[in-house]
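Undergrad: what shape does this take:
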Amino acid sequence: MDLKISGKKALVLGASRGLGAAIAHALAAEGVLVYAAARTIDAMAAVPNLRPVQVDLADEQSVSDLIAKLQQEGGVDILINNTGGPKAGPAMGQTRDAWQSAFQMMATSIFAITDALLPMMIEKRWGRILTIGSSGVVQPIANLALSNGVRAAIAGWSKTLASEVARHGVTVNMILPGRIDTDRVRELDTIKADKTGSSVDAVQAASRNEIPIGRYGRPEEFAAVAAFLVSEPASYINGSSIRVDGGMIRGL
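TA: From the prediction side, this is the model:
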């Protein structure tokens, strides 16, 4: 299928590893000029159509600098909002600072970036905003209270924005990963193993048993769905949260 996005420009946040890196490479392969943004860009592979840019989403000035750079270069057509996850932990006992820090990194930063880049999409009457969430938006994940809470707020923002900008040719969606085989998921598996006294292999085996497909997803599988959602053929998908979880989430 021709996604009809060759020649478009995209900003992919959190593009140095994991899901962000997979999406950045998938879009670059489609002929999209990708601004691959991350805190550390030195180790990024040299890939055609991929242009590394540095940003720290927890730093307001760094976010402002990124916005200014992209505005100077005419904005982007596609925005992939992807942030790292906060520390694992329960809802009880979280400090005010922990909540504020998580919200700044995961929510406030992407709200500001999206708001700044939207006018240029609206002017072109074409744009795609895709935010990477978590299965915890639908089914909260134990011991990930900060992530569950902040990502739920982002889901509400995304759905609201979708109804405001669709008439201008801009779609806004979320994509919700389940257990995708990334560094972040492996880190969480290790934390769970340490907490429960189990081996990492045992934790992963138990997780696979909860996934109807029977395995963790591959980053490139997730990226393929993301690439479709920001394509021209996906122009009638708006305000949706698409699960890529192998059937793990049991709710409707």
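
Undergrad: contacts and neighbour counts: CA atoms only from here.
TA: Noted.

Undergrad: in the stretch 51-200 of the chain, which spans are strands?
TA: Per DSSP state E, counting those that start in this stretch, the stretch 51-200 of the chain carries strands over the ranges 78-81, 127-132, 170-177.

Undergrad: those strands: which one's closest to Glu221?
TA: Nearest to Glu221 among the strands of the stretch 51-200 of the chain is strand 170-177; the distance by C-alpha to C-alpha comes to 10.4 Å.

Undergrad: contacting residues around the closest one?
TA: Strand 170-177 has contacts (C-alpha atoms under 8 Å, 6 or more residues apart in numbering) with 121-122, 125-135, 137, 155, 158-159, 161-162, 165-166, 222, 226, 229, 235, 237-245.

Undergrad: before we go on, could you also do this sequence so I can check it against the first one:
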Amino acid sequence: MDLNLKGKSALVCGSTQGIGKAIAEELANLGCSITLCSRNEEKLNKVKEQLFHASGQQHQVLVADFAKPNEVKSIIDAHIAAGNQYQILINNTGGPPGGQAIDAELEAFRIAFNQHLICNQILAQACVPAMKESGYGRIINVISTSVKMPIPGLGVSNTIRGAVANWSKTLANELGPFGITVNNVLPGATSTQRLSSIIENKANKSGKTIAEMEEEMKSEIPARRFADASEVAAAAAFLASPSAGYINGVNIPVDGGRTGCL
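TA: This is a model prediction of the structure:
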């Protein structure tokens, strides 16, 4: 199996913590040069210092706030114009706040749409020309199992994640002839800061302790545990590799079996 990414470059979004950071680390371990992208330069530089670089990789950071799509476009366009090219794009952005869809403000949908779909489109448009030129491209979107089964209490997230999934499938069909694959990784309950917040909110609303809520949520997962971010990263890294060249336009849950459909 060919998992070697030496000589490849990846733009990894949301990479200062959680799943994004774990993906950056795994890709670097496979020989890839990493550009970490997030809004916090200090945190980005700390992660950069920790990345494996013994294979001669050149790691760098790119500061951008996905709440400001026009700013993201200016930054990435200038970055690409300066000679930076990517064979791998990891679209990963923190999910919208919880709550029912019917109660959500219109602005909440607009913000989430910009942060996820619009910024994904901006980055894809910037990176795809070099992918086409090299005949090798991997666009991997970290979204949610809600694209298969909506998750109660995550109304805005369910809506926007579904839009991203269909955008991804459309791109997969359009870009397949150029050696570019577009796939989605769907994390289940993963031990991250976001999951901690979700557990705390659920516990507060139900009157249960955090420990009780954790056990209740784990009981819904056949694996009876939460995922480690590195396990989600492993799926993304495989999709980024040469061995995944014929996997295109799919949703891959990494959820311990929790999602109740195929």
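
Undergrad: can you pull the TM-score for these?
TA: The TM-score (TM-score structural alignment, normalised by the length of the first structure) is 0.96; 252 aligned residues with a C-alpha RMSD of 1.2 Å.

Undergrad: before we move on, back to that, would you list the strands of the stretch 51-200 of the first structure in CSV and tack on mean neighbour count and distance to Ala45 of the first structure?
TA: Formatted as CSV, these follow (neighbours: other C-alpha atoms under 10 Å; distance: least, C-alpha to C-alpha, whole Å):
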stretch, mean neighbour count, distance to Ala45 of the first structure
strand 78-81, 26, 19
strand 127-132, 26, 22
strand 170-177, 23, 24
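
Undergrad: redo these as CSV? Include distance to Thr114 of the first structure.
TA: CSV is the format used below for the strands of the stretch 51-200 of the first structure (distance: least, C-alpha to C-alpha, whole Å):
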stretch, distance to Thr114 of the first structure
strand 78-81, 8
strand 127-132, 8
strand 170-177, 10
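
Undergrad: looking at those, which is nearest to Glu60 of the first structure?
TA: Nearest to Glu60 of the first structure, of all the strands of the stretch 51-200 of the first structure, is strand 78-81, at 16.0 Å by C-alpha to C-alpha.

Undergrad: residues contacting that closest one, please?
TA: Contacts of strand 78-81 of the first structure with the rest of the structure, by C-alpha under 8 Å, 6+ apart, involve 8-13, 110, 114, 127-132, 230.

Undergrad: please enumerate the helices of the stretch 101-250 of the second structure.
TA: Remark: helices assigned in the stretch 101-250 of the second structure by DSSP state H, counting those that start in this stretch are 106-113, 119-134, 155-175, 193-206, 210-219, 229-240.

Undergrad: quick check, Ala36 of the first structure in a strand?
TA: Yes: assigned with DSSP: H, G, I helix; E, B strand; the rest coil, Ala36 of the first structure falls within a strand.

Undergrad: so how far is Glu30 of the first structure from the closest residue to it other than its chain neighbours?
TA: Among residues not flanking Ala36 of the first structure along the chain, Pro52 sits closest, at 4.7 Å (C-alpha to C-alpha, 6 or more residues apart in numbering). Counting by C-alpha to C-alpha, to the nearest Å, the gap from Pro52 of the first structure to Glu30 of the first structure is 17 Å.

Undergrad: and the two? Which one has more around it.
TA: Neighbours around Pro52 of the first structure and Glu30, counted as other C-alpha atoms under 10 Å, are more numerous at Pro52. The numbers are 23 against 17.

Undergrad: the more buried one -> the second structure?
TA: Matched by TM-score structural alignment, Pro52 of the first structure corresponds to Val61 in the second structure.

Undergrad: so what's that match up against?
TA: By C-alpha under 8 Å, 6+ apart, the contact set of Val61 of the second structure is Thr35, Leu36, Cys37, Glu41, Leu44, Asn45, Lys48.

Undergrad: what number of residues lie near the second one?
TA: When neighbours are defined as other C-alpha under 10 Å, Leu36 of the second structure has 26 of them.

Undergrad: quick check: it touching Leu51?
TA: No: with contacts counted by C-alpha atoms under 8 Å, Leu36 of the second structure stays clear of Leu51, the gap being 10.3 Å.

Undergrad: map Lys124 of the first structure onto the second structure.
TA: With TM-score structural alignment as the criterion, Lys124 of the first structure lines up with Ser134 in the second structure.

Undergrad: distance of the residue lying closest to its match once chain neighbours are set aside from Ala189 of the second structure?
TA: With sequence-adjacent residues excluded and distances taken as C-alpha to C-alpha, 6+ apart, Ser134 of the second structure is closest to Gln87, at 7.8 Å. Distance, Gln87 of the second structure to Ala189 of the second structure, using C-alpha to C-alpha: 29 Å.
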